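Peer 1: Generate coordinates for the sequence data below:
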Amino acid sequence: MNSQADPSSFEASGVRPVDHPVVRTGRIGVLLMNLGTPEATDYWSMRRYLKEFLSDRRVIETPRLIWWPVLNLIVLSTRPGRKGRDYETIWNRDRNEGPLKTITRAQAEDLTSHLRAVAGDRVSVDWAMRYGKPEVGPRIQALLDQGCDRILLVPLYPQYSAATSATACDQAFRALMQMRWQPTIRISPPYHDDPVYIDAVVASMRRDLAKLDFEPEVILVSFHGVPKEYLLKGDPYHCQCVKTWRLMREAFGWPEDRFRISFQSRFGPDEWLKPYTDETVKSLAESSVKRMAIVAPGFTADCLETLEELDVENREIFLHNGGESFAYLPCLNDSEDGMRVIRHIVDRELQGWI
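Peer 2: Sure, this is the predicted structure:
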């Protein structure tokens, strides 16, 4: 800047030149980030979504020379149609969107009301998906346009994994790399053992169990799986899942043979975290367990992996192998328990900013 600039070119306040572009600053942004959902259930919409998801090197670590032909010549030729039919069974037809999008939007709206009561209009809340829409980059830009020069990123994953929390943050960092004036960024940490989270999950489960017309002999706590190789490379996800399960079991006061852990949604030929959910459900039914419930505390919102994979596929596995009564207990979603967790995390991480 020219130190000899004509004083007449400055505003009366002397703060900036008359021709200086308008810059909005001084506000705080909160961006909730979840995994994603296709825009529709047709073949091409599913293909676009799956290609973005399965091309992520955080999700699939197989060398590209091997994975590229498998993905493009096999997976993307067969999987979109099948997954599209699965999504059809859970699709929110009123809004024409996947339930994950509906619920994440509702979580952001509730958080907006909460923060307005706490900090007035100083804080803006938005939400984005790592895969699909709304995209992370444009939503960060939208917060900047509102004058948010400090932004809290909130990956909606209680347990950290490179394939979930890290890749969501990667996408935010890619957007930041394109910005001349970057906002100050905070990232909320995983909350797998946070007492507020554990209490909310257990309280929600107790209420849902009280509504059943049977008492489960076994409760199965199912987490999304990842390849075992990721654990061996140092990913903390497995350990955090096990700790969540242990704290839940201790809160219930049930023995391990009645309160079990498993991992779902394996993909491909490699070994994933064990025990596998579908095999565990089948084994329970075959071992004369007649009544069971299943819950997925690693998901902050119900989605394909819970509403279709757990409540439909695994229900069928249990009933077809001798089981009689099966219940899927919903995720926290935008319930009061669920929002209690999200509000707690955001309030804590905004300390010093508001």
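Peer 1: can we go C-alpha only for contacts and neighbour counts from here?
Peer 2: Noted.
Peer 1: where along this protein do the helices fall?
Peer 2: 43-54, 64-70, 76-88, 99-119, 136-145, 167-177, 195-210, 228-232, 237-252, 277-286, 315-320, 336-349 (DSSP state H).
Peer 1: Quick one: these as CSV, columns for mean neighbour count and distance to Val221 too.
Peer 2: Shown next, in CSV, are these (neighbours: other CA atoms under 10 Å; distance: least, CA to CA, whole Å):
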stretch, mean neighbour count, distance to Val221
helix 43-54, 18, 25
helix 64-70, 12, 31
helix 76-88, 17, 22
helix 99-119, 18, 20
helix 136-145, 19, 30
helix 167-177, 17, 25
helix 195-210, 17, 11
helix 228-232, 15, 18
helix 237-252, 19, 7
helix 277-286, 20, 9
helix 315-320, 19, 14
helix 336-349, 18, 17
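Peer 1: Dump the ones you listed to a markdown table, plus distance to Gly268.
Peer 2: Shown next, in a markdown table, are these (distance: least, CA to CA, whole Å):
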| stretch | distance to Gly268 |
| --- | --- |
| helix 43-54 | 12 |
| helix 64-70 | 11 |
| helix 76-88 | 12 |
| helix 99-119 | 24 |
| helix 136-145 | 28 |
| helix 167-177 | 20 |
| helix 195-210 | 31 |
| helix 228-232 | 12 |
| helix 237-252 | 19 |
| helix 277-286 | 15 |
| helix 315-320 | 20 |
| helix 336-349 | 32 |
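Peer 1: Would you mind saying which of these lies nearest Val23?
Peer 2: Between Val23 and these, the shortest separation by CA to CA is 8.6 Å, and it involves helix 136-145.
Peer 1: which helices and strands sit right next to the closest one?
Peer 2: strand 27-37, strand 123-132, helix 167-177 (3 or more CA pairs under 8 Å, 6 or more residues apart in numbering; DSSP states H and E).
Peer 1: cutoff 7 Å now
Peer 2: In this structure, helix 136-145 packs against strand 123-132, helix 167-177, with contacts taken as 3 or more CA pairs under 7 Å, 6 or more residues apart in numbering; DSSP states H and E.
Peer 1: thinking again about what came up before, nearest to Arg27, of the helices of the chain?
Peer 2: Closest to Arg27 of the helices of the chain is helix 136-145 (CA to CA; 8.8 Å).
Peer 1: Okay, angle between the closest one and strand 123-132 too, please.
Peer 2: 160 degrees (axes from the mean of the first three to the mean of the last three CA atoms, to 10 degrees).
Peer 1: a markdown table please, covering the helices and strands packed on helix 136-145 and showing distance to Asp337.
Peer 2: Output for those, formatted as a markdown table (distance: least, CA to CA, whole Å):
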| stretch | distance to Asp337 |
| --- | --- |
| strand 123-132 | 19 |
| helix 167-177 | 24 |
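Peer 1: to compare against the first, here's another:
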Amino acid sequence: MNPSCIGVILAQIGTPDAPSAKAVRPYLKRFLSDRRIIDYHPLFWQPLLRGIILRTRPRRSAKLYQEIWMEEGSPLLVHSRAQQAALQALLGSSYQVELGLAYSTPGMAEAFRKLEASGVTRIIVLPLFPQYSSTTTASVYEAASFAALGRHSRYGQVSKRFVPALRFVEAYHDAPGYIAAMQSLLQRQIRAMSEEPDYYILSFHGIPRRYAETGDPYPQQCQETARLLAEAMGWTPERWQLSFQSRFGPETWVGPSTADTLKELHGRGIRRPLIFSPGLVTDCLETLHELAVEGRDLFVMGGGNAKMLEVAPCLNDTGEWISFLAGLVDCSAQGWHPSVAAAAASEQPL
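Peer 2: Below is the predicted model of the structure:
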């Protein structure tokens, strides 16, 4: 037991336990039942979800997962575990780092149980989403709050008497360390190529346009991230663009669409594009299949050469990225950590 230790929860959305329809179905059910993700009234949405979507989509999604599944398991979970281990090693014994997924295991409640079993009473929740969105960051904030309170919902039964102190890390879409970590990753990727790309696509996960129009700042933060990264890379405006991927359902989503963009590149005279997803910091289905497999097919459909499209990996557990996360944690722990408090006190005039 180390009561002075500060808990850190690396928060992610989640992933199925296996690449099978049986495993994908409960994951999708939890994910698509969250009204921050799909905000339709349950009386309308739940019959559609249970009666149609969960009868057909799990089989299709399972086939996609099978194509990217790693020997150690789900790519998102494997890379998230690597991020957890690297951050723990860098922060040292004054912190205890756990992984908390909003819609799968290891869940947020499990992360809190591990920390509290170690005597931790102060916890920093670090969403692995650089850009704030009500569909990701807010969902994680909510899941962490319920887990801390010992509830399953706002009106659920209270199961805990003691609630730990919580601090939530805010969006860091424009943080210099985050931009620098992506810059280093892309520079290494480009140096390893036989020929430099002639165009760059920065693809972010999309959200319905209606969400943005009613207050979600996500698209603006994506635009700022893209601008800062392009500036750091020295790209002129005609050499890059921003796009949004992963459209779901009949609503209009923020654009331009990554899928449409990939189909149009060859017709615009672009032969060697590179695509990178700044908002997804951990390789997962959306990067390994939607971009690297389906995206390549779309590029070919538009007349491009499949071998000429490069897809950069996510930040995953690269050193610059983990160092940046450690800095975020240390900043959030100000006033909590005894060494920080002692150092601050020693600087005060007598």
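Peer 1: circling back: nearest to Glu217 of structure 1, out of the helices of structure 1?
Peer 2: Glu217 of structure 1 lies closest to helix 277-286 among the helices of structure 1, at 10.0 Å (CA to CA).
Peer 1: In structure 2, what range does the closest one match?
Peer 2: Helix 277-286 of structure 1 corresponds to residues 258-267 in structure 2, going by TM-score structural alignment.
Peer 1: same deal with stretch 331-345 of structure 1?
Peer 2: Stretch 331-345 of structure 1 covers residues 314-328 of structure 2 once aligned (TM-score structural alignment).
Peer 1: Run through who's touching that stretch.
Peer 2: Contact with stretch 314-328 of structure 2 is made by 79, 82-83, 86-87, 91, 177-178, 181-182, 277, 280-283, as judged by CA atoms under 7 Å, 6 or more residues apart in numbering.
Peer 1: Repeat the analysis, applying 8 Å as the threshold.
Peer 2: The contact list for stretch 314-328 of structure 2 (CA atoms under 8 Å, 6 or more residues apart in numbering) reads 79-80, 82-83, 86-87, 90-91, 169, 177-178, 180-182, 184-185, 276-278, 280-283, 287.
Peer 1: what's the answer for stretch 2-14 of structure 2, then?
Peer 2: 27, 76-77, 84, 93-105, 108, 111, 115, 118-129, 136, 140, 329, 333, 336-338.
Peer 1: Could you report the neighbour count for the spatially closest residue to Val23 of structure 1 that is not a sequence neighbour?
Peer 2: The shortest distance from Val23 of structure 1 to any non-neighbouring residue, by CA to CA, 6 or more residues apart in numbering, is to Gly147 (7.5 Å). By other CA atoms under 10 Å, 20 other residues sit near Gly147 of structure 1.
Peer 1: give the contact list for the aligned residue in structure 2 for Gly147 of structure 1.
Peer 2: Mapped onto structure 2 by TM-score structural alignment, Gly147 of structure 1 lines up with Gly119. Contact analysis of Gly119 of structure 2 by CA under 8 Å, 6+ apart lists Met1, Asn2, Pro3, Cys5.
Peer 1: count of neighbours near Arg93 of structure 1?
Peer 2: Using other CA under 10 Å, Arg93 of structure 1 has 10 neighbouring residues.
Peer 1: can you check Asp56 of structure 1 too?
Peer 2: There are 13 residues near Asp56 of structure 1, going by other CA under 10 Å.
Peer 1: what's the distance between it and Met177 of structure 1?
Peer 2: 18 Å (CA to CA, to the nearest Å).
Peer 1: With Val202 of structure 1 instead?
Peer 2: 41 Å.
Peer 1: And for Ser325 of structure 1?
Peer 2: From Ser325 of structure 1 across to Met177 of structure 1, the span is 52 Å (CA to CA).
Peer 1: Same question for Ile261 of structure 1.
Peer 2: 40 Å.
Peer 1: With Val312 of structure 1 instead?
Peer 2: For Val312 of structure 1, the distance to Met177 of structure 1 - CA to CA - is 42 Å.
Peer 1: Check Leu307 of structure 1 too.
Peer 2: From Leu307 of structure 1 across to Met177 of structure 1, the span is 37 Å (CA to CA).
Peer 1: can you check Asn333 of structure 1 too?
Peer 2: Between Asn333 of structure 1 and Met177 of structure 1 the computed distance is 32 Å (CA to CA).
Peer 1: same thing with Ala296 of structure 1?
Peer 2: 35 Å.
Peer 1: Gly352 of structure 1 too?
Peer 2: 26 Å.
Peer 1: Map Ala232 of structure 2 across to structure 1 for me.
Peer 2: Counting by TM-score structural alignment, Ala232 of structure 2 lines up with Ala251 in structure 1.
Peer 1: So for that match, what's the nearest residue that isn't a sequence neighbour?
Peer 2: Nearest one to Ala251 of structure 1, counting by CA to CA, 6+ apart, is Val202 at 7.2 Å.
Peer 1: and the gap between the one you found and Ala327 of structure 1?
Peer 2: For Val202 of structure 1 relative to Ala327 of structure 1 (CA to CA), the value is 16 Å.
Peer 1: What is the aligned counterpart of Ala102 of structure 2 in structure 1?
Peer 2: So Ala102 of structure 2 corresponds to Arg130, using TM-score structural alignment.
Peer 1: same thing with Leu166 of structure 2?
Peer 2: In structure 1, Leu166 of structure 2 lines up with Ile185, judged by TM-score structural alignment.
Peer 1: what's the burial count for its match?
Peer 2: 15.
Peer 1: what's the neighbour count on the closest residue to it other than its chain neighbours?
Peer 2: Spatial nearest neighbour of Ile185 of structure 1, chain neighbours left out: Ile151 (5.1 Å); criterion: CA to CA, 6+ apart. Ile151 of structure 1: 24 surrounding residues under other CA under 10 Å.
Peer 1: again, but for Asp257 of structure 1
Peer 2: Residues lying near Asp257 of structure 1 (other CA under 10 Å) number 11.
Peer 1: next one: Tyr132 of structure 2
Peer 2: Tyr132 of structure 2: 22 neighbours (other CA under 10 Å).
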